[in-house]
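Asks: Model the structure of this input:
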Amino acid sequence: MYRRTSILDGIALPALQARPAAMQQAYLDLTTGGKIQVASYTQGDGARTVTYTQANIADLTQAILAVQTQIDRLTGAQCINRRAPLRPLF
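Replies: Down below sits the predicted model:
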């Protein structure tokens, strides 16, 4: 049995890879000008449209991170900013 670990499980990799650029542009537009941004996407059960405003920029940030994380999971990408383990010196 497959255990889902992300709300984005089941979305094809090419569809996921197309989203971050538009979402990041919406983020930049919101943070620099405060204008409303609309993001549309299609899932298996139909099309969705989400409107982001300055008030819910944190939601947009989390959505961007979720998509990027899912892409990393599907492509096997590793985080390059990891610290080496700490080792005690005696």
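Asks: C-alpha from now on. contacts and neighbour counts both.
Replies: Will do.
Asks: Quick check: buried residues in the longest helix seen in the chain?
Replies: Ranked by residue count and defined by DSSP state H, the top helix of the chain is helix 57-75. For helix 57-75, the neighbour count (16 or more other CA atoms under 10 Å) marks Ile57, Leu60, Ile64, Ala66, Val67, Gln68, Thr69, Gln70, Ile71 as buried.
Asks: same deal with stretch 35-48?
Replies: Gln37.
Asks: Would you do the same for the sequence below? I want to compare the two.
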Amino acid sequence: MRYANPYNPATSLLAGMPTAQLQQALAAAQQAYIDLSTGAKGESYSYTQGDGSKSVTYTRANLPALQNLIQTLQAQLGIVCRPRQPVRPVFW
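Replies: Model prediction:
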């Protein structure tokens, strides 16, 4: 059984990007996914200055959207992520 891949690198939004730039974007997206998944990146920071207390809040990225971006970059680079074949037990 062949895996049907409807993705077409020639017509994607990433068509025409240099390979090196795609690889950099993939590495950055994968690192962001790891950082967000493991909690390595915070969402809210507070600090105190001479004129009072300040806080900054960052919105957590949508992990499924980030995962989709990673898969799109992989497809554009020709990295094929095929689903696993089902395991069928054979009894003798």
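Asks: so how far is the longest helix of the first structure from its chain's centroid?
Replies: Offset of helix 57-75 of the first structure from its chain centre (CA atoms, centre = their mean, to the nearest Å): 2 Å.
Asks: One more: stretch 77-85 of the second structure?
Replies: On CA atoms, centre = their mean, the centre of stretch 77-85 of the second structure falls 15 Å from that of its chain.
Asks: Aligned counterpart of Ala15 of the first structure in the second structure, please.
Replies: Here Ala15 of the first structure is matched to Gln21 in the second structure, going by TM-score structural alignment.
Asks: Helices along the second structure, start to end?
Replies: Using DSSP H, helices in the second structure cover 19-38, 63-76.
Asks: Which one, of these, ends up nearest to Val56 of the second structure?
Replies: Closest to Val56 of the second structure of the helices of the second structure is helix 19-38 (CA to CA; 17.3 Å).
Asks: packing partners for that closest one?
Replies: helix 63-76 (3 or more CA pairs under 8 Å, 6 or more residues apart in numbering; DSSP states H and E).
Asks: mean distance, the helix it packs on to its aligned residues in the first structure?
Replies: Once fitted to the first structure, helix 63-76 of the second structure is off its aligned match by 0.6 Å on average (mean CA distance after the TM-score superposition for the first structure).
Asks: which residues in the first structure does that helix align to?
Replies: Going by TM-score structural alignment, helix 63-76 of the second structure sits over residues 57-70 in the first structure.
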